[in-house]
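Asks: Next come a sequence and a model predicted from it.
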Amino acid sequence: MAYSDIETASRDDLRELQDERLAETVQYAYDNVDFYREALDEAGVAPDDVRSVEDVSKLPFTTKEDFRDEYPDGLFAVDHGEVRRIHASSGTTGKPKIVSYTDGDLGVWREVMARSLHAAGVRPGQVVQNAYGYGLFTGGLGFHDGVEELGACVIPTGGGNTARQLDMLRDMESEVLACTPSYCLYLAEAAEERGVDPRELPLDTVVIGAEPFTDPMREEIEAALDVTAVDVYGLSEIIGPGVSIECEEAQEGLHVWEDHFLPEVVDPQTGEPVQEGEEGELVLTTLTKEALPVLRYRTGDMTALTYEECECGRTVARMDNVTGRTDDLIIVRGVNVYPSQIEEVMVDIADVAPHYRIDLYRRGNLDAMELTVEYHEDYEGGHDELERRIREELEETLEVKPDEIEVVGPGVIDRTEVGKVKRVYDHRDEE
């Protein structure tokens, strides 16, 4: 059962709505944002040239660098007096990407988040514990408003304070937990350390996002907490969480709410569109944003799209689980490596805990990659034997093998209670 009729609309009806909204958005951005007016003029594209979804490739891309260059409000389409909320996404340059919302935008956000939670199996009256960070990060308030819009009860625990999280899960009988996948595993470990079987917590569902994860890691979460783990996707520059989510029925791709967000997948090197089902970089265009319309935003997230109707009956496009980002790519001795490739191997080895760390160094003129992994608490064998197995598995997956592999005991690798987990530490510029 869908939350909104648009979720099961025919592709023709959905495309007609997208055509109309795309044309309106391009004209609106051209009229109200100097950046887009200049970008379209430079590209030789007039708003009247974009009348349907087929014309979207005529538009120039928007990048995260554009957000930073236009800091703080150069991409705003409304005066500050019409803005009702500001959020920000942190960046490596020290300048955050500032995003803004009108009353109308906040209404859309509440609706798509309620729609997302409903697709994940959350129902009115249930208790949802929200362990995403509040504040400038969009995760906490995005989930909070969506839970209330749906008619469920939200416990705004926010990130961290794991002892309190466990107390609230148990004492308030929270049925749903919203947090990052790495924090799910940390919470299960913390419960065991307190003598609590995490599988006996009242949780039925965890809604996980904000960082890439693999299917084996999802399976680890589901086994550790005895839950269904549903993947949610979003990003501040577009709206926050609520761009897409898996359905509880199939869990076969994340349903993109195409009436508000137009998805494309392009070759990350050339920027050219790829075929349906082919992996590339996700590009998103907002179709209803007022304060901050965004045209063809290069998300950096690697995924693929399919337009086949899901077994749940929803007809909107589905995107694959995001397992890596273009800017997460590690280049070691000229070879491309994604951390998700290493994670998938680690989680597939039963004697290895789902925690690892990659350190990159430059020794002479060559790159060196060191991998630190934890053995599972039930493992009773030797370090050398486990290291050999890890190395053999990685050699079958990676084109470049780690120079060193260190196996350490449970809990040695730092955990992340708040925010996104950090896996890669690049020391090459420090030497």
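Replies: That came through, no problem. Numbers count the residues shown, from 1 in each chain.
Asks: Only C-alpha atoms from now on, for both contacts and neighbour counts.
Replies: Will do.
Asks: What separation do you get for the nearest residue to residue 145 once chain neighbours are set aside and residue 58?
Replies: In this structure, residue 145 finds its nearest non-sequential neighbour in residue 110, 5.6 Å apart by Cα to Cα, 6 or more residues apart in numbering. Distance, residue 110 to residue 58, using Cα to Cα, to the nearest Å: 31 Å.
Asks: higher neighbour count, those two?
Replies: Per other Cα atoms under 10 Å, whichever of residue 110 and residue 58 has more neighbours is residue 110, with 23 against 15.
Asks: in which helix or strand would I find the more buried one?
Replies: Using DSSP states H and E, residue 110 falls within helix 103-119.
Asks: again with residue 234
Replies: Going by DSSP H and E, residue 234 is part of strand 228-235.
Asks: Would you mind pulling the contact partners of that strand?
Replies: By Cα atoms under 8 Å, 6 or more residues apart in numbering, the residues outside strand 228-235 that reach it are 116, 120, 138, 204-210, 218, 221-222, 240-248, 251, 254, 321.
Asks: which ones among those residues are found in helices?
Replies: 116, 138, 218, 221-222 (DSSP state H).
Asks: Contact partners for residue 190?
Replies: Taking Cα under 8 Å, 6+ apart, one finds 162-163 in contact with residue 190.
Asks: in what helix or strand does it lie?
Replies: Residue-wise, residue 190 maps onto helix 181-193 under DSSP H and E.
Asks: That helix: which residues count as buried?
Replies: 181-191 (16 or more other Cα atoms under 10 Å).
Asks: here's the one I want to compare it with:
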Amino acid sequence: MIIHEIETASREEVEQLQLMRLQETINRVYKKVSFYKKKFDELGVNPEDVSSIRDLIKLPFTLKKDLREHYPFGFFAVNQSEVIRIHASSGTSGKPTVVGYTKKDIKNWSELVARAISIAGGKAGEILHNAYGYGLFTGGLGLHYGGEELGMATVPVSGGNTDRQITLIEDFKPTVICCTPSYLLNIAERMVKQGKDPKRTSLKYAILGAEPWSEEMRRTIEKIFDLKACDIYGLSEVMGPGVSMECHEAQDGLHVAEDHFLVEVIDPNSLLPVPDGEDGELVFTSLTKEAFPIIRYRSGDIGSINRTKCKCGRTTIRMSRVKGRIDDMLIVRGVNVFPSEIEHFLLTIEEIEPHYQLHLFKKGSLQQIELQVEVTEEIFSEIHGDMNHGKINKLKKEIQNLIKNQCLVHVDVNILQPKSVPRSEGKAVRIVNHNESIKI
């Protein structure tokens, strides 16, 4: 269901609106944010120099480290009295990145997420089960306000307490569930353990995000639950969830909310734009944010863009699903590989469960990767729990050869008993680095 005229606007109409809002944003940050005034002046760029969308490349990039260096409120473009909400990243690798919202920002964000939920199949009058975490993380409240804005009865379950999640899904009968893909698998596994069939729930659509996931993971989830699984994208520095959303009709790229964001794809080394369809680093510029406008923010996420019309009828630019993050990329003897690429091929093997971790070790000067996966309950029963069984050794070689042939890297394979890989109630931990000096 298309609920906003921008979703079917012509390219000329979109760019006219974007240019007007870009010019307003540039003037705002030049006057209100000292970081941007200094950067603009260093580059010899004035707000008046931007007379076309193509002039965006004249503007400076913004990095996560810039936000941390101006912690907590150095990027705010309004008086403190106008800020009605503050979110922040986890800050696991240093100071958290802090973002603020005015009342208008919250209204815009709610409408954006409502649009995203609609694109994924949600409808007014239905029930939305929100299992994203609430708190400083933008996922929980972002989907919550969006669900209410769309007119859905929104259940603020948050993450964790999986048994309660299952009870509420059974009793409230939601049509939409929102969470990370790894946590939805966790819910399914728990249901099966309780003797319940995930296919028999009321769920029709899943809005999944906050971590890269492969097409094979999508197919696994859809088969287990008999629903449509769609990818949602957002990051707190740009707004939160709702920056782009995959439609349930085509499931072929995420429709960017172009009336609120400009998206670019650059080569992370040369910093130059790459052609449409080519992978690179996603870069975002906000067009309507008041409290925390941001210019050319380097997301660290790898993807591409597509300007062709989608079969759902929408004309907005589509992002590919995120392939991985620059800082998650493994460099193994000169070969670059993302965990999601390994996942894609790994999940084609029926004898293993869709739960895995990559453990990184250093032996001498060489990096080694150990892939930890679980055998299915059926296979475990068939071999009577003997993890030294010849069938396990054969499966190890099969997995090792598959990854070597398809991803061009050697991994040591450790096949574990069922339920051995840690489960996630939020973002899955795919990489465990046992030596921080290893380059990833």
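Replies: Happy to help now that I have it. Please read all numbers here as calculations on a predicted model, not as lab measurements.
Asks: hang on, the earlier thing: I'd like the buried residues of helix 181-193 of the first structure as CSV, with distance to residue 366 of the first structure appended.
Replies: Converted to CSV, those look like this (distance: Cα to Cα, whole Å):
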residue, distance to residue 366 of the first structure
181, 34
182, 32
183, 35
184, 37
185, 35
186, 35
187, 39
188, 40
189, 38
190, 40
191, 43
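Asks: what about the longest strand in the second structure?
Replies: strand 352-363 (DSSP state E).
Asks: Compute the inter-axis angle for it and helix 181-193.
Replies: 130 degrees (axes from the mean of the first three to the mean of the last three Cα atoms, to 10 degrees).
Asks: The first structure: matching residues for strand 352-363 of the second structure?
Replies: Under the alignment (TM-score structural alignment), strand 352-363 of the second structure falls on residues 352-363 in the first structure.
Asks: going on from the helix or strand containing residue 28 of the first structure, what's the next piece of helix or strand?
Replies: For residue 28 of the first structure, the host element (DSSP H and E) is helix 11-32. Counting by DSSP H and E, the next helix or strand C-terminal to helix 11-32 of the first structure is helix 34-43.
Asks: Could you pull up the average distance between that following helix and the second structure after superposition?
Replies: When the second structure is overlaid, helix 34-43 of the first structure sits 0.7 Å from its aligned residues on average, using mean Cα distance after the TM-score superposition for the first structure.
Asks: Residues in contact with that helix: which ones?
Replies: Counting by Cα under 8 Å, 6+ apart, 29-31, 46, 59-60, 74-75 sit against helix 34-43 of the first structure.
Asks: ok, 6 Å please
Replies: residue 30 (Cα atoms under 6 Å, 6 or more residues apart in numbering).
Asks: Centre of the chain to that helix, how far?
Replies: Using Cα atoms, centre = their mean, to the nearest Å, the mean C-alpha position of helix 34-43 of the first structure is found 29 Å from that of the whole chain.
Asks: contact partners of the helix or strand just after it?
Replies: Note on helix 34-43 of the first structure: by DSSP H and E, the next helix or strand toward the C-terminus is helix 64-69. Helix 64-69 of the first structure is contacted by residues residue 97 when judged by Cα under 6 Å, 6+ apart.
Asks: any idea which helix or strand comes after helix 64-69 of the first structure?
Replies: With DSSP H and E, the next secondary element past helix 64-69 of the first structure is strand 85-89.
Asks: packing partners for the helix or strand that that next one is followed by?
Replies: Toward the C-terminus, strand 85-89 of the first structure is succeeded by strand 97-101 as the next helix or strand (DSSP H and E). Where contact means 3 or more Cα pairs under 6 Å, 6 or more residues apart in numbering; DSSP states H and E, strand 97-101 of the first structure is packed against strand 85-89.
Asks: pretty sure the residue nearest to residue 145 of the first structure contacts residue 146?
Replies: Yes. Residue 110 of the first structure lies in contact with residue 146 (Cα atoms under 6 Å); the separation is 4.7 Å.
Asks: Which residue in the first structure aligns with residue 56 of the second structure?
Replies: By TM-score structural alignment, residue 56 of the second structure lines up with residue 56.
Asks: can you count the residues close to its match?
Replies: 20.
Asks: Average offset of the strand holding residue 234 of the first structure relative to the second structure?
Replies: Strand 228-235 of the first structure sits 0.5 Å off on average (mean Cα distance after the TM-score superposition for the first structure).
Asks: between that strand and helix 103-119, how many degrees?
Replies: Using the same axes, to 10 degrees: strand 228-235 of the first structure against helix 103-119 is 160 degrees.
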